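A.B. asks: Sequence plus predicted model, see below.
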Amino acid sequence: MTASGRLPRGGSRPPAAQRGWEHRLLAALAYPANLAFVGVAALLLAVPIVTILPASIAAGRALRAWLQDGETAVFTATFREFGATWRRTLPLGVGSVVVVFLLLVDSVFLGQQLSAAEAGASPVALILAAAAVPVAVAVTLLLLALPVAGAKSPDATARQWLVESGYLIARRPIQALLLLATVAFFVLTCYLLPTLVPFFGLSLPVYLAIVTLGREKPDTSASAPNATGGSTPSLEQP
């Protein structure tokens, strides 16, 4: 063993404080790397279009396993979770594609009606446009919350995930609206920088939903001293 590879006298390693910046740097780099791995895996699974939502739910379960349990093989975990859930999530995926398609068609039709300002917009078109906005917001929030519900209740049914998604949104409406605004900004960023889509197009919105809607309320028992004199960290903190 060379002199540079020898341990200090007594066999002790350098204090953690001397190695802390390296650990913090590696931990910081792990976030974009793991998000990119999950994003690529989810994109491959979402190629048939109707599997976009199932792939997002699988990505949410893989991300939660990484954030909560320290599972670092997130790429393979996304495929594994997709295999475990696709039978439950495929009907949701098909239904979500149909609903989003109808909303898009409705938006295009109403946009054409409202753009005819010279002839005067139809009152019916104005009413339908006003009604379509909250419906689109509710559908978007529900689609964002479904991966969170699928991660929090891995053994639940698709119907139970839908109910839990609604509960997650109703429990934190302000956070849900902030999540929607953040995701909308991210979509605009992806429009300007489309190279982000293959890596973060699905993973980042799911990650934002998990950290926004998936955290439990603070529990005093979670920070109580344990038997070793330390404190038990909350499992919901990424």
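C.D. replies: Nice, I can see it.

A.B. asks: make it CA atoms for all contacts and neighbour counts henceforth
C.D. replies: Fine.

A.B. asks: Give the helix, strand or coil label for the residue nearest in space to the middle of the chain.
C.D. replies: With distances taken as Cα atoms, centre = their mean, the residue of the chain nearest its centroid is residue 206 (1.1 Å). What DSSP: H, G, I helix; E, B strand; the rest coil gives for residue 206 is helix.

A.B. asks: residue ranges for the helices of the chain, please.
C.D. replies: Assigned by DSSP state H, the helices in the chain fall at 16-45, 52-69, 74-115, 123-152, 158-171, 173-192, 197-200, 203-213.

A.B. asks: Show me what the shortest one is packed against.
C.D. replies: The reference is to helix 197-200. helix 16-45 (3 or more Cα pairs under 8 Å, 6 or more residues apart in numbering; DSSP states H and E).

A.B. asks: Equivalent analysis for the fourth one, please.
C.D. replies: On a contact count with 3+ Cα pairs under 8 Å, 6+ apart, helix 123-152 meets helix 52-69, helix 74-115, helix 158-171, helix 173-192, helix 203-213.

A.B. asks: of the ones you listed, which approaches residue 34 most closely?
C.D. replies: helix 74-115 (6.5 Å; Cα to Cα).

A.B. asks: what about residue 178, neighbour count?
C.D. replies: Per other Cα atoms under 10 Å, the neighbour tally for residue 178 reads 12.

A.B. asks: Next one: it from residue 214, what distance?
C.D. replies: Distance from residue 178 to residue 214, counting by Cα to Cα, to the nearest Å: 14 Å.

A.B. asks: Dump the helices of the chain to CSV, plus distance to residue 222.
C.D. replies: Supplementary listing: these in CSV, determined by distance: least, Cα to Cα, whole Å:
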stretch, distance to residue 222
helix 16-45, 23
helix 52-69, 14
helix 74-115, 26
helix 123-152, 18
helix 158-171, 21
helix 173-192, 23
helix 197-200, 32
helix 203-213, 18
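
A.B. asks: let's bring in a second one:
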Amino acid sequence: MAGGRRWSGRLLRGLEFVAYPATAGAAGALLAVGIVTWLPALAATARGLQDWRTDGETRLFRAVLRAFARYRRTLLPHSATGLAAAVLLAANLYFLSGRTGLAAFALFFGQVGILALFVLYHLAVAVCAARDPDGTPARWRRAALAFAFGAPSRGLGLLATAAAAPILTVVLPLGPILFGASIPLLYGLYLADRLDADTAPRARTRQGSTR
């Protein structure tokens, strides 16, 4: 009997790791329908996931909507600039995909590399904004640069998750929409927690050595 209760409890906890990211992803996708609001929506999704992870928030749809009101004001200019850059990258890729020759090949994959860095950086911005909701966009951008590019393994892991999530969830109804952003953001929040755990002992050691 006790074993059955333990099994059912584990099953429920496992289902939470599907249901809550899906709920946050649905809210974020709805908010991103405005297109230019994509970055505030991404940050709001990350904030909802962070509330769930740290405070046990279960009404994630409402939490994401609530966070969006804050991030829309602060991140909309960055979001508009990023959208223009993404459109330019897409146009370049479309143009180069129809060209032949070594130069076109090199330029095409150069643009792919820039696109990968673009995705990685903006995922990091969303993660940093979610963990520091009272910060400023400038502080989030500085933190995102350090987080995304400070360690190759961390950046590659986050980028690989961003690439794999839509592919692995395509078999689910609306899978890429529900999980394409929420899973990479959830992994990014986990990586940020690990980074804090790794740097805290070093900071204490430095403080002790200066006394």
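C.D. replies: Perfect, I can see it now. Everything numeric in this text was worked out from a predicted model, so none of it was measured.

A.B. asks: Give me whichever of the helices of structure 1 is most buried.
C.D. replies: helix 52-69 (a mean of 26; mean count of other Cα atoms under 10 Å).

A.B. asks: what's the angle between that helix and helix 16-45?
C.D. replies: Here helix 52-69 of structure 1 points in a direction 160 degrees away from that of helix 16-45 (axes from the mean of the first three to the mean of the last three Cα atoms, to 10 degrees).

A.B. asks: helices or strands next to helix 52-69 of structure 1 in the packing?
C.D. replies: helix 16-45, helix 74-115, helix 123-152, helix 203-213.

A.B. asks: Adding distance to residue 168 of structure 1 as columns, could you present those helices in CSV?
C.D. replies: Shown next, in CSV, are the helices and strands packed on helix 52-69 of structure 1 (distance: least, Cα to Cα, whole Å):
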stretch, distance to residue 168 of structure 1
helix 16-45, 23
helix 74-115, 18
helix 123-152, 7
helix 203-213, 6
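
A.B. asks: check contacts around the equivalent of residue 135 of structure 2 over in structure 1.
C.D. replies: The alignment partner of residue 135 of structure 2 in structure 1, by TM-score structural alignment, is residue 156. The neighbourhood of residue 156 of structure 1, defined by Cα atoms under 8 Å, 6 or more residues apart in numbering, consists of residue 150.

A.B. asks: how close does residue 156 of structure 1 sit to residue 126 of structure 1?
C.D. replies: With the distance defined as Cα to Cα, residue 156 of structure 1 ends up 40 Å from residue 126 of structure 1.

A.B. asks: likewise residue 15 of structure 1?
C.D. replies: As judged by Cα to Cα, residue 15 of structure 1 and residue 126 of structure 1 stand 67 Å apart.

A.B. asks: got it, and residue 177 of structure 1?
C.D. replies: Where residue 126 of structure 1 is concerned, residue 177 of structure 1 sits at a distance of 24 Å (Cα to Cα).

A.B. asks: next one: residue 204 of structure 1
C.D. replies: Residue 204 of structure 1 sits 34 Å away from residue 126 of structure 1, going by Cα to Cα.

A.B. asks: ok, back up a step: residue 139 of structure 1 is nearest to which of the helices and strands packed on helix 123-152 of structure 1?
C.D. replies: Among those, the nearest to residue 139 of structure 1 by Cα to Cα is helix 74-115 (8.2 Å).

A.B. asks: could you give the angle of that closest one to helix 123-152?
C.D. replies: Using the same axes, to 10 degrees: helix 74-115 of structure 1 against helix 123-152 is 170 degrees.

A.B. asks: helices or strands up against helix 74-115 of structure 1?
C.D. replies: Packing partners of helix 74-115 of structure 1 (3+ Cα pairs under 8 Å, 6+ apart): helix 16-45, helix 52-69, helix 123-152, helix 158-171.

A.B. asks: Let's see that with 6 Å instead.
C.D. replies: On a contact count with 3 or more Cα pairs under 6 Å, 6 or more residues apart in numbering; DSSP states H and E, helix 74-115 of structure 1 meets helix 16-45, helix 52-69.

A.B. asks: Report the angle between it and helix 158-171.
C.D. replies: Using the same axes, to 10 degrees, helix 74-115 of structure 1 lies at 70 degrees relative to helix 158-171.

A.B. asks: Run the chain-centre distance for helix 74-115 of structure 1.
C.D. replies: In terms of Cα atoms, centre = their mean, to the nearest Å, the centre of helix 74-115 of structure 1 is found 15 Å from the chain centre.

A.B. asks: Same check on stretch 162-173 of structure 2?
C.D. replies: Distance, centroid of stretch 162-173 of structure 2 to centroid of chain: 15 Å (Cα atoms, centre = their mean).

A.B. asks: again, but for stretch 179-190 of structure 2
C.D. replies: Mean C-alpha position of stretch 179-190 of structure 2 versus that of the full chain (Cα atoms, centre = their mean) differs by 5 Å.

A.B. asks: got the contact list for the nearest residue to residue 25 of structure 2 once chain neighbours are set aside?
C.D. replies: Once flanking residues are discounted, residue 25 of structure 2 sits nearest to residue 178: 4.4 Å by Cα to Cα, 6 or more residues apart in numbering. Each residue near residue 178 of structure 2 by Cα atoms under 6 Å, 6 or more residues apart in numbering is listed here: 22, 25, 26.

A.B. asks: And residue 215 of structure 1? What does it align with in structure 2?
C.D. replies: In structure 2, residue 215 of structure 1 lands on residue 194 (TM-score structural alignment).

A.B. asks: How about residue 179 of structure 1?
C.D. replies: Under the alignment (TM-score structural alignment), residue 179 of structure 1 maps onto residue 158 of structure 2.
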